[in-house]
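Novice: below are the sequence and a predicted model; questions follow.
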Amino acid sequence: MLIAYWIVAGLLALAFVLAGSMKAARPKEALATSGMTWVEDCNPGSIKLIGAAEVIGGIGLILPVALDVAPILSPIAAIALAALMVGAVVTHARRKESCTPSLVLGILSVVVAVLGFLVIR
């Protein structure tokens, strides 16, 4: 179980850290021109907050278990990321955009949460 957790959590953390750092670092206009048209519905502060939440959540998937300091925080971070992805799915569905990537990341976040709770028992 621990190996499965590390594989899925590591890949998911990488995805969230990369996507979140892009949202936190790039201006709204650059994100919109790169294909993230959903940013038109948000103010720049909200986009930066979403990006920061993704980066912190991605780090939270790995760091507590790796350091063995409050490892319960890793599955909690996965649950928070799943909730964030529920919001992303709703936003994309409302805009009639493809919500598949957000849905997949949300499901993987739930899988990591379940694996995390099983691993830290």
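Specialist: Structure's in. What do you need?

Novice: rest of the way, CA atoms for contacts and neighbours
Specialist: OK.

Novice: W38 contacts H92, doesn't it?
Specialist: Yes: taking Cα atoms under 8 Å as the definition, W38 is a contact partner of H92 at 7.1 Å.

Novice: strands of the protein, start to end?
Specialist: Ranges of strands within the chain: none, based on DSSP state E.

Novice: show me where it has its helices.
Specialist: For the chain, the helices defined by DSSP state H cover 2-25, 28-33, 44-67, 73-94, 100-119.

Novice: mean neighbour count added to those, as TSV?
Specialist: Formatted as TSV, the helices of the chain follow (neighbours: other Cα atoms under 10 Å):
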stretch	mean neighbour count
helix 2-25	18
helix 28-33	14
helix 44-67	20
helix 73-94	20
helix 100-119	19
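
Novice: which residues does V8 contact?
Specialist: 108, 112 (Cα atoms under 8 Å, 6 or more residues apart in numbering).

Novice: how about T100?
Specialist: With contact set as Cα under 8 Å, 6+ apart, T100 has these partners: V89.

Novice: any idea how far it is from V39?
Specialist: Here the criterion is Cα to Cα, to the nearest Å. By it, T100 lies 17 Å from V39.

Novice: and for I72?
Specialist: If you go by Cα to Cα, the gap between I72 and V39 works out to 33 Å.

Novice: what does A24 give?
Specialist: Distance from A24 to V39, by Cα to Cα: 12 Å.

Novice: ok, now T33?
Specialist: On the measure of Cα to Cα, T33 and V39 end up 10 Å apart.

Novice: this is the comparison structure:
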Amino acid sequence: MDLTLWIAAGLLAAVALAGGLTKTFVPRAKLAAAHGGEWTAEASDGFVKTLGVLELLAAVGLLLPALVGIAPVMVPVTAVCWVLLMVGAMITHARLGQPKLVLVNLVYLALAAFIAWGRFGPESFAG
């Protein structure tokens, strides 16, 4: 179970890193022209970049605290935050009529919920 949680956290961290880098460094106009990025056309640059930075922090928070043994409780806390972020993403993509992206976000949400459950519960770092 511990290995499965590490793999899940690594996969989700990779997703967060990719999304964070894109939102932080790719111009909003280019994001708005890409499939799945249409929502950025109506969002401010600051909002998009803030989400990008939050995703970069999530990538770090899903792995680094446990790897270095400093505040490892931040791993499941980060996973819970990711769940909330994915709820927002699902609502946004549903409003835009993008059911495939809603499903992708649901998968990420489920992965984050699994990490939160596992790291708060049976495979907690506290033990």
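Specialist: Thanks, I have it. Not measured: the values here are computed from a predicted model.

Novice: which residues are in contact with both of A24 and V39 of the first structure?
Specialist: Both A24 of the first structure and V39 are in contact with I47, where contact means Cα under 8 Å, 6+ apart.

Novice: next, show the common contact partners of T33 and V39 of the first structure.
Specialist: Shared contacts of T33 of the first structure and V39, defined by Cα under 8 Å, 6+ apart, are absent.

Novice: who's in contact with the spatially closest residue to A15 of the first structure that is not a sequence neighbour?
Specialist: Of all residues beyond its chain neighbours, the one nearest A15 of the first structure is G58 (7.8 Å), with distances taken as Cα to Cα, 6 or more residues apart in numbering. Residues in contact with G58 of the first structure (Cα under 8 Å, 6+ apart) are 12-17, 77.

Novice: so how far is L49 of the first structure from G58 of the first structure?
Specialist: Look at G58 of the first structure and L49 of the first structure: by Cα to Cα, they are 14 Å apart.

Novice: please apply the same query to C42 of the first structure.
Specialist: In terms of Cα to Cα, C42 of the first structure sits 11 Å off from L49 of the first structure.

Novice: with S21 of the first structure instead?
Specialist: 11 Å.

Novice: now check the first structure for the residue matching V60 of the second structure.
Specialist: Mapped onto the first structure by TM-score structural alignment, V60 of the second structure lines up with I59.

Novice: surely its match is in contact with A13?
Specialist: Yes: assessed by Cα under 8 Å, I59 of the first structure is found in contact with A13 at 6.4 Å.

Novice: who touches both of these two?
Specialist: Common neighbours of I59 of the first structure and A13 (Cα under 8 Å, 6+ apart) do not exist.
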